[in-house]
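J.: Curious how this folds, go ahead:
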Amino acid sequence: MIVDLLKPEFDELIKNKDWVALKDILNDVPAVDVAELLEELEAQVAIVIFRLLKKQKAADVFTYLSSQKGVELLEVFTAQQLSEVMSNLEPDERVALMEELPGHLTQRVMNSMKTDDRKLVQKLLGYPEESVGRLMTPRYVKVRRDWTIRQSLEHIRKYGHSAETVNVIYVVDEHEHLIDDLRLNQLILADPEATIASLMDESFEALSAFEDQEDAVKMLSKYDRVAMPVVDSDGILVGIVTVDDVIDVAEEETTEDMQLMAGMDALDDYYSQTSVSEMVKKRIGWLVILFMGQMLTVTAMATYESALAAAAMLSFFIPMIISSGGNSGSQAATLIIRALSTDDINLEDWNKVLKREFLSGALLGGLIGLMGSVVIAAWMMFRGELFSLGLVLQALTVGCSLVGVVLFGNLSGSMLPFLMSKMGLDPAVTSAPFVATLVDVTGIIIYFSIALLLLQGVVL
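T.: The predicted model follows:
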């Protein structure tokens, strides 16, 4: 990596305070790598490095810094530096920063902005948290349907420098309602004297400013766009969302789902930026719930105490049986949660999923059960037991139990995400540990019920 190659030279120049040479090097280093180099420096040293950067690059570097390092620098920025950084940030980047700032810095940062920038940030902050309105930027290029291509291209040249992207040009009516969007190459290749209307098909997709940011991720992916328009409740064009914005959202959503599926509350910040006390707070709740859930497993086993006393051999196979069910349930839950999150399936498909998972669970359980019966019988004979009716029935008990537990794991793991979604909860909370705990209790009941049925009067 470029950072690893630069770090020794970077550290040496800082040690020698050779700011001229350092400035020359930093101008050729990508902003994301400069940010990574600054992360490990003390704020007082990082601020000196920051002064060596050009204004626009300094703003770019700031957007790549972790929230903790960003706050550290804001604390020691002069009013001039603060104003320069804020004025060079994109509107959506300013909003993202304001959402993360501690209270004592919020007003200082707001005061550093120009009046128009401050009003714009306040407007964007007026949208609900996690909404597309917080993510969008109002820097885009729009044209009118009665303009000629020549006139439109001149307009793009004049105003395109301040836009976040000119890959897509938006067509609005006299009331600012969005009526179409055109790719730039359509204008470039068109007859200069033709009108915008001649290129329009009035077919377009747009996001609502009040939709969840996750919808923006899905829409840009579905329609393979680099940017999508955002409209208000009246259909008026208020901004655009670009693909680089939604990449961060997609990463955050995926991270949150993975943490929820691991059986814990999602972290509010990066792992490296989260304190031990905060980490414990996020994890202890689910651990307590899962611990109490395991008490149900103990209670279930205690119910069959007499059967365990009569045939101690049965206890050997308990971990294998309940873990098979837990593994099957975790697989099913993961598949369904991901399918729901990518809109591969929706809540109305639960009955189709139930049929599929019942069939696949029965097949998987049958294969595992058959293998389990053979392996258990061979294992018992290897231990010196003679081939007998009791041995066959014990092996069959394990095999049949595996069929039931794997089938139940498949069904519970696939249906719980639908149930959670129906209740308005994130389906990711049907985590692997949660499903495993549920299957543990049920697995014990299935196992000993089959044992009492097949082994009564033979081994028990």
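
J.: C-alpha only now, for contacts and for neighbours.
T.: Fine.

J.: those strands in the protein, which residues are they?
T.: Using DSSP state E, the strands of the chain run over 142-144, 168-172, 178-183, 207-208, 227-231, 237-242.

J.: And those: which comes nearest residue 39?
T.: Proximity to residue 39 (Cα to Cα) singles out strand 237-242 among the strands of the chain, at 26.7 Å.

J.: Tell me what angle the closest one forms with strand 227-231.
T.: 150 degrees (axes from the mean of the first three to the mean of the last three Cα atoms, to 10 degrees).

J.: OK, contacts around the closest residue to residue 326 other than its chain neighbours?
T.: Nearest residue to residue 326, sequence neighbours excluded (Cα to Cα, 6 or more residues apart in numbering): residue 436, at 4.2 Å. For residue 436, the contacting residues are 323, 325, 326, 327, 329, 330, by Cα atoms under 8 Å, 6 or more residues apart in numbering.

J.: Would you check how far apart the residue nearest to the last one when sequence neighbours are not counted and residue 394 are?
T.: Distances taken as Cα to Cα, 6+ apart place residue 432 nearest to residue 330, at 4.8 Å, with adjacent residues excluded. Computed with Cα to Cα, to the nearest Å, the distance linking residue 432 and residue 394 is 30 Å.

J.: With residue 460 instead?
T.: 11 Å.

J.: for residue 331, same thing?
T.: Residue 331 is 28 Å from residue 394, by Cα to Cα.

J.: re the thing from before, out of the contacts of residue 436, flag the one nearest to residue 240.
T.: Among the contacts of residue 436, and counting by Cα to Cα, the member closest to residue 240 is residue 330, at 38.6 Å.

J.: circling back: next up, the contacts around the residue nearest to residue 330.
T.: Going by Cα under 8 Å, 6+ apart, the list of residues near residue 432 reads 261, 262, 263, 326, 329, 330, 333, 334.

J.: With neighbour count and distance to residue 240 added, can I get these in TSV?
T.: What follows is those, written out as TSV (neighbours: other Cα atoms under 10 Å; distance: Cα to Cα, whole Å):
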residue	neighbour count	distance to residue 240
261	24	32
262	19	35
263	24	36
326	29	44
329	33	41
330	25	39
333	29	35
334	21	33
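
J.: In helices, which of those residues appear?
T.: 261, 326, 329, 330, 333, 334 (DSSP state H).

J.: can the residues you listed go into TSV with extra columns for distance to residue 19?
T.: Shown next, in TSV, are the ones in helices among the contacts of residue 432 (distance: Cα to Cα, whole Å):
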residue	distance to residue 19
261	48
326	59
329	59
330	55
333	55
334	52
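
J.: Please provide the structure for the following sequence as well, for comparison with the first:
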Amino acid sequence: MKEMVEQIEMLLETGDKTQLHDYLNSLNISDVEELIGELPEHAAVFIESLSLNRAVNVFRILDFPTQERLLKKLPGYKTAELINELPPDDRTSLFSELHGDTVKNLILHLPPDDRKQALALLGYEEDSVGRLMTPDYVAVRKDWDVVRVLSHIRRYGKNSETIDVIYVIDDHGVLLDDIRIREILLVDPATKISDLMDNRLIALNVNDPQEEVINTFRMNNRVALPVTDHNDILLGIVTVDDILWIANEEYTEDIQKIGGTEALDEPYLDIPLLKLVKKRVGWLIILFLSEMLTATAMGFFEDQIAKAVVLALFVPLIISSGGNSGSQASTLIIQAMALGEVTVADWWRVMRREIISGLLLGVTLGIIGFFRIYIWTLFSDIYGPHWVLVGTTVGLALVGIVLWGSLAGSMLPLMLKKLGLDPATSSAPFVATLVDVTGLIIYFTIAVSIMHI
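T.: Model prediction:
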């Protein structure tokens, strides 16, 4: 990349547009995208220097903030070319992110049919499959033979998003089946399409949430899936490249939420500082106010702490162990839910596993905690003559708190999903804070019972 940047900088300095054009067009699309990231001030020059087809393909893989900056810098004719050549699904994705006035101006660059198509796609819910689909596909009739189908593909296939899959429809546009192109190529030319149909159709509804479609693609190993309305009319297709983008966005959003912040709408280095602070401060205030309850809990047991000050030494150990086990459990369950491995209906199986694993983890930490106190008594009198009671208290408290943390961390995401909320909001910091407060109550309740203070 360093050599590439140096070569480009030299060409820019000499002002040789022909060599710049030839050099950029010889690079991989991903290399040009990296160059735009390295030299953002020259992004518009790079796009103008590329052939139209390659410029469109580079523009498609750029993140939205970069696309938006490019549209402001490019001359009107180049913007019109890009918008016209963008596939309908990518164009819709771009329009959905832009300001309304900007979209109105860009739509004017489109031919009447494309303009109507863009407005129709923008009419679907923001996070629905309808926003992802493209109407560029190849559809055939079941009474056609392979010869006619191949002739149809030659004529219209170049305008299709993909010809890996051919769609079979009836006279009213109802989707009947989908057939992979290899099945058509490997049979006798006189074969009827109806003979190739297996009726194992998988289709998406135009109003399906985008997030759910990710798992459909993953489970069925498809490069494209058809999109229909409630009457099974074929409206378009969704391809795997769009799903990969959505999966990346969902993954990024979930990771940010698990970290205890609102999802960022822009790359970290591009988002304005005040907006970044705003995204983070809300959760921090909630967590701060929640953690203040730990002081309330300790105040409730003030007399017990005064009688056995040694108990206060283990407060950080106790609450951090519970918070850690809760964070582990919530992260595992959120990830499993995102991959479709766990659903709300599996709550009892999850609870049963976490009860067992929480007990085993708690017993392990409890034994370590007890022996840590025992070993210290061999060299110090810090725990006094009743060190066995202190060790037993700490050991049993760890068992209870780690078990509680595991249960809270695993059940909270499932509860939020049941309520129709995003499970990722049950972030690790949130679970840790919840377990901190309740962990203190468990700890001192056990201490009162064992040490009679």
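
J.: quick revisit: same list (the contacts of residue 432 of the first structure) but as JSON lines, adding distance to residue 187 of the first structure.
T.: Listed next are those as JSON lines, based on distance: Cα to Cα, whole Å:
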{"residue": "261", "distance to residue 187 of the first structure": "47"}
{"residue": "262", "distance to residue 187 of the first structure": "50"}
{"residue": "263", "distance to residue 187 of the first structure": "52"}
{"residue": "326", "distance to residue 187 of the first structure": "57"}
{"residue": "329", "distance to residue 187 of the first structure": "53"}
{"residue": "330", "distance to residue 187 of the first structure": "51"}
{"residue": "333", "distance to residue 187 of the first structure": "48"}
{"residue": "334", "distance to residue 187 of the first structure": "45"}
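
J.: Relative to residue 264 of the second structure, how far out is the residue positioned nearest the centre of the second structure?
T.: In the second structure, the centroid-proximal residue (Cα atoms, centre = their mean) is residue 250; its distance is 1.6 Å. To residue 264 of the second structure, residue 250 of the second structure is 11 Å away according to Cα to Cα.

J.: And residue 9 of the second structure, by the same measure?
T.: Residue 9 of the second structure is 33 Å from residue 264 of the second structure, by Cα to Cα.

J.: Likewise for residue 131 of the second structure?
T.: According to Cα to Cα, residue 131 of the second structure and residue 264 of the second structure sit 21 Å apart.

J.: More neighbours: the two, which one.
T.: residue 131 (26 against 16; other Cα atoms under 10 Å).

J.: Map the more buried one onto the first structure.
T.: In the first structure, the residue matched to residue 131 of the second structure (TM-score structural alignment) is residue 134.

J.: so its match touches residue 93, yeah?
T.: No: using Cα atoms under 8 Å, residue 134 of the first structure is not in contact with residue 93, being 9.4 Å away.

J.: tally of neighbours for the nearest residue to residue 83 of the first structure once chain neighbours are set aside?
T.: Among residues not flanking residue 83 of the first structure along the chain, residue 112 sits closest, at 4.9 Å (Cα to Cα, 6+ apart). Using other Cα under 10 Å, residue 112 of the first structure has 19 other residues around it.

J.: do the one 5 residues further on as well
T.: Residue neighbour count, defined by other Cα under 10 Å, stands at 17 for residue 117 of the first structure.

J.: how about it, what does it touch?
T.: Contacts of residue 117 of the first structure (Cα under 8 Å, 6+ apart): 87, 91.

J.: counterpart of it in the second structure?
T.: When the second structure is aligned by TM-score structural alignment, residue 117 of the first structure is paired with residue 114.

J.: quick one, which of the strands of the first structure is nearest to residue 450 of the first structure?
T.: Smallest distance to residue 450 of the first structure across the strands of the first structure (Cα to Cα): 54.9 Å, for strand 207-208.

J.: from the chain's centre, how far out does that closest one sit?
T.: When C-alpha coordinates are averaged (Cα atoms, centre = their mean, to the nearest Å), strand 207-208 of the first structure and its chain have centres 20 Å apart.

J.: could you say what helices and strands that strand packs with?
T.: helix 132-135, strand 227-231 (3 or more Cα pairs under 8 Å, 6 or more residues apart in numbering; DSSP states H and E).

J.: returning to what we had before: compare residue 460 and residue 394 of the first structure (neighbour count), which wins?
T.: Applying other Cα under 10 Å to residue 460 of the first structure and residue 394 shows that residue 394 carries more neighbours, namely 23 against 16.

J.: Tell me the counterpart of that one in the second structure.
T.: Using TM-score structural alignment, the partner of residue 394 of the first structure in the second structure is residue 390.

J.: what does residue 6 of the first structure give?
T.: Looks like residue 6 of the first structure aligns to residue 4 there (TM-score structural alignment).

J.: Kindly report the same for residue 269 of the first structure.
T.: Aligning on TM-score structural alignment places residue 269 of the first structure opposite residue 266 in the second structure.

J.: The closest residue to its match other than its chain neighbours and residue 59 of the second structure, how far apart?
T.: Using Cα to Cα, 6+ apart and skipping residues adjacent in sequence, the residue nearest residue 266 of the second structure is residue 65, 7.1 Å away. In this view, residue 65 of the second structure and residue 59 of the second structure are 11 Å apart by Cα to Cα.

J.: ok, the aligned residue in the second structure for residue 198 of the first structure - contacts?
T.: Using TM-score structural alignment, the partner of residue 198 of the first structure in the second structure is residue 195. If a contact means Cα under 8 Å, 6+ apart, then residue 195 of the second structure has no contacts.

J.: go again using 10 Å as the cut-off
T.: 142, 143, 145 (Cα atoms under 10 Å, 6 or more residues apart in numbering).

J.: Could you report the neighbour count for the first one?
T.: Right, the one you point to is residue 142 of the second structure. By the criterion of other Cα under 10 Å, residue 142 of the second structure has 20 neighbours.

J.: Wait, it touches residue 197, no?
T.: Yes: using Cα atoms under 10 Å, residue 142 of the second structure makes contact with residue 197 at a distance of 8.2 Å.

J.: nearest residue to residue 369 of the second structure other than its sequence neighbours?
T.: residue 395 (5.8 Å).
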